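Visitor: Have a look at this prediction, sequence included:
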Amino acid sequence: MSGRRIFELITSAAADGSAARLGKISLPGRKAIETPNFFAATSRGSVPHLTPDNLRRHTPVSGVYMALEEFIEKKEPPVQHTPVRETSRRLHSFTALPSNTVSILGPRRCAAVATPFGNTPKTITVFTSTGFRNVTVPEFTSYIQALQPDIVLPLADIPNVSATPSSKKLARMVDRTEVWLDEFFDRMDLSKSSDSLGSSVFAPVLPVDHPIQWDYLRHLSEDVLDKLSGLAVYDTNILPDLVNYPSLAPLPKLSMDPPKTPQEVLRQIFLGIDICTLMFVNSTSDAGVAMTFSFPPPSVDKVQPLGINMWSSEHNTAVVPLLEGCQCYTCTKHHRAYLRHLLNAKEMLGWNLLQIHNHHVVNEFFAGIREALGKGQAAFEDAMHKFAAAYEPLFPEGTGERPRARGYHFKSEAGSEKINKPAWIDLDKGAGVTEITSVVESGTPSSESQDVTPAEVINVEAAAAALSLS
């Protein structure tokens, strides 16, 4: 199996310590991606709140990251048995992904859910729709051969717990990952399907210190370089050490260390990341926050927020776009008052429109980064410093209820509370008929009915009506 060269380096890193650079990723049958850029994070194969047709029509998303653990079950994963033409990529067909959008398939979510037990010498632990299970290299290879993603991230022994592993454990992680990578390549070489619809391989760079994985990085740069198309970096702090391996420099670097803010995105690009996997776009839209930042930042007298809370009552009658001058579908067709109404009514269209707007803002943010890099490293670094001074360090918190929880919201820690509140109350264990009547008549819970919340009033009304008929 030989690696496909998919990356064209336009400008190289500067000599002053910055590794930011311009490039272009080109994959057969897909639209070329100018870098630095971002890929959207998916849930069960789709970008949250967006159907494939709206993703194609109203967003500039050029690539998506998908997790294998969201498609498989404990037995007979249905995704493998989806009928599809031999000449097409099954993952695109199964998820109805737009034909010009790049697909990346990795074993686990970004960021992954903590598992109750760790990986073994031959398997990694994943969280499927039917619970936790193990995946071996032969299984993973069979999935890749069946699904044919554009880019694949092989198995990596990444710690599943928040506690820092011991040095011996870290060394075992590196050794296992190297063995798994070599086995993956060997099995792909034996596959006939890899000759016609091969997947570009991005080798994992582990979240451990350089002295522990230096021999693994040497293995990548010398022994299997001809089979690689890129690197998947799980801790961007390792990037300065990669200068010791000049043969890896021409490879594109995908960040699997998800940034939480635009400021962290800029830092990762400064260190040499070409593609960022962004989770904060989904979480910001879920919170009901519309992004308002830009790069380079505008000249302002005071620090500006990174977004606006669309749940705020100040938007009740605001017939202005979410962001002045924004050319996204949401801002050109609707206004803040309408969006706030949709959120308050729990209409899914509200989150649809927010997701469209936020992806547009992020796309313009990366376009500004590329434009600044085109003017030179000094212009980019100057804009970075101005951005840090112009905007608050964190996104505002949404004050309303977010939509239904999805797979990547799952919390496996003991004692974790449910993310979504129940929509119905138990009449036997909760409020009695007297409390229900009080809620229906007043519209708010009485002092004796503290178990009934305003969000349950509509359901309580229905229950009271049913009781009156009985």
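Guide: Okay, I see it. Numbers count the residues shown, from 1 in each chain.
Visitor: CA atoms for contacts and neighbours, from now on please.
Guide: Fine.
Visitor: Pull up the gap between Pro52 and Ser199, please.
Guide: 22 Å (C-alpha to C-alpha, to the nearest Å).
Visitor: The two: who's more crowded?
Guide: Neighbour comparison, Pro52 and Ser199: the larger count goes to Ser199, with 26 against 15 (by other C-alpha atoms under 10 Å).
Visitor: Identify the residues contacting the more buried one.
Guide: Residues near Ser199 by C-alpha atoms under 8 Å, 6 or more residues apart in numbering: 148-152.
Visitor: Second structure follows, compare the two:
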Amino acid sequence: MLSFFVAYAKSSTVGPRVGRLTRVGQKAIKTPHYVATTSRGVVPHISHDTLQKHTAVSSIYLALEDFIEKRITGAPIFKTPAKDGESPLRKYVAAQDDVLSILGPRRVPALPCPAHNNGSAISICTSVGFSQLNVNDYHDALRTLRPDIAITMADVVMHGTASVKRIEKSADRTHAWLRDACEQLSAHEKSSSKPAIFAAIPPIANVQQSLYLQDLAEEYRHMLSGLAIYSSTTAVDLPQALFDLPRMSLSEPGSPHSLLKDMALGVDLLCIPFIGFASDHGIALVFEFPGPDLAIDEPRPLGIDLWSIENEASLLPLSPHCECFTCTRHHKAYIHHLLQAKEMLAWTLLQIHNLSTMDRFFDACRKSIANGSFEEDVELFTRRYETDMPAKTGSGPRIRGYQIKSSGGGEARKNEKAWDRFDDMAQQIAEAESGLATAEGDSKQLEDQGIAERV
């Protein structure tokens, strides 16, 4: 049901490559490409009709921890009515039929949990607090929800530096969980309903998980449709038998420079959280690849801050060469006004533009790789653009609890107070007015207050 074809590769081991990922009944995805991350099953700030009309999103990453609470059993998503062969996951999130659905256990980026993983479960962050996701429950969820692509569970260490023994446990647990996933998902009655399996590769050195990688190439190769890597460095020195599998990165690139490094190592699909972060912070991405051929004295910024007063009266589009819905119909001053007014439309228009920017970026990267000029173009891009994203200056939309890590009791509010008690506000107004001079009293009193002068 899922096929991948490498159209061009500079090397048969590691290096940038161009490919095509195809699933029956869906549009082919040209790689390298990005995967849109979701929150509670939707791309942030974008409604489903807007996603279809004004973006070119071809695949979405969904996290099971977004849909479950303290206990996985009884979650509404598992009660979604679906006909034979339909995906309850796709129906629940109302995803388009031509968009590839990818289901993993945790979000990207994942919020660190206070509890550690164990031999049969990983720690997750649900909408009502931290919990444990049992590996058997996860495999049951994959069979029930039927995503297009199922990412196997990995024991990812998220608590600082790990010991050698802990790293060995990580590789062994991931290995065992992959075996269980292949056995349970392969036992499904109808092959058309089986999700394609992407084997998770934890972010540890390949030498320390050599046995696991060897088994992927020899024992499980015929059951796998791709690889899900948590660190792009693991794409180096993979077994040759795994070369023709698509590689999806679940790392957390913070800038387009990081994306280029991943593509240079042969990564095909990349989750990019900074697209949503930029939109949240009121930043419009304006970079191009390899960048404008202009003489510049210093690197250009990767984005512009629409909160800045400099954009208050600018009638220019967000990016001069962008033809997205936002840039062809609105200008910087309008987006600046919407941000100041805290209108949700501001973040919707920014998200449309930022997704369009990434579409052009990856399209240019694919052409550069196919032309054999990728390394030179990356050097040009590095010289022409700053290495870091613009700093956040304005406040974004309201922060949801699962997006941030709690520091314990007594911590400051994450969102400003939107309203107050009327009697408290009336008291504050009265106190403010009490300190003002008023035109009351006789002429002597008015003259003493400096309001009038007797003639």
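Guide: The structure has been received and is ready for your questions. As the structure is a computational prediction, the values presented were derived from the model and not from experiment.
Visitor: Quick check: TM-score for this pair?
Guide: The TM-score (TM-score structural alignment, normalised by the length of the second structure) is 0.90; 430 aligned residues with a C-alpha RMSD of 2.0 Å.
Visitor: okay, the contacts of Ser199 of the first structure in JSON lines with neighbour count and distance to Ser299 of the first structure next?
Guide: As requested, the contacts of Ser199 of the first structure are exported to JSON lines (neighbours: other C-alpha atoms under 10 Å; distance: C-alpha to C-alpha, whole Å):
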{"residue": "Gln148", "neighbour count": "24", "distance to Ser299 of the first structure": "47"}
{"residue": "Pro149", "neighbour count": "25", "distance to Ser299 of the first structure": "43"}
{"residue": "Asp150", "neighbour count": "24", "distance to Ser299 of the first structure": "41"}
{"residue": "Ile151", "neighbour count": "21", "distance to Ser299 of the first structure": "40"}
{"residue": "Val152", "neighbour count": "24", "distance to Ser299 of the first structure": "42"}
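Visitor: Run these past the second structure and keep the common ones.
Guide: Counting by both residues aligned by TM-score structural alignment, their matches' C-alpha atoms under 8 Å, the second structure reproduces these contacts from those: 148-152.
Visitor: picking up where we left off before, in strands only, show me the contacts of Ser199 of the first structure.
Guide: The strands, defined by DSSP state E, take in 151-152 from the contacts of Ser199 of the first structure.
Visitor: Reformat the contacts of Ser199 of the first structure as TSV; add distance to Met310 of the first structure.
Guide: Output for the contacts of Ser199 of the first structure, formatted as TSV (distance: C-alpha to C-alpha, whole Å):
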residue	distance to Met310 of the first structure
Gln148	40
Pro149	37
Asp150	37
Ile151	36
Val152	37
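Visitor: closest to Ala14 of the first structure among the contacts of Ser199 of the first structure?
Guide: Ile151 (28.3 Å; C-alpha to C-alpha).
Visitor: That closest one against Ala203, yeah?
Guide: No - judged on C-alpha atoms under 8 Å, Ile151 of the first structure makes no contact with Ala203 at a distance of 10.4 Å.
Visitor: which part of the first structure lines up with stretch 268-277 of the second structure?
Guide: Residues 274-283 of the first structure are matched to stretch 268-277 of the second structure when aligned by TM-score structural alignment.
Visitor: What lies in contact with that stretch?
Guide: 20-23, 35-41, 48, 65, 110, 252-261, 265, 355, 358-359.
Visitor: likewise stretch 92-104 of the second structure?
Guide: 25-27, 41-42, 48, 52, 57-64, 77, 80, 90, 142, 147-153.
Visitor: Of these, select the buried ones using a PyMOL command.
Guide: Here is the PyMOL command that selects the buried residues among these (16 or more other C-alpha atoms under 10 Å):
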select buried, resi 41+42+52+57+58+59+60+61+62+63+64+77+90+142+147+148+149+150+151+152+153
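Visitor: which residues of the first structure fall in helices?
Guide: Per DSSP state H, the first structure carries helices over the ranges 52-58, 90-95, 137-147, 167-189, 210-222, 262-271, 280-286, 329-333, 336-344, 348-374, 377-390, 433-442, 457-469.
Visitor: any idea which of the kept ones among the contacts of Ser199 of the first structure is closest to Ala345 of the first structure?
Guide: After measuring those against Ala345 of the first structure - C-alpha to C-alpha - the closest member comes out as Pro149, at 38.5 Å.
Visitor: what about that closest one, distance to Leu231 of the first structure?
Guide: 16 Å.
Visitor: go on, Ser199 of the first structure?
Guide: Taken as C-alpha to C-alpha, the span from Ser199 of the first structure to Leu231 of the first structure is 14 Å.
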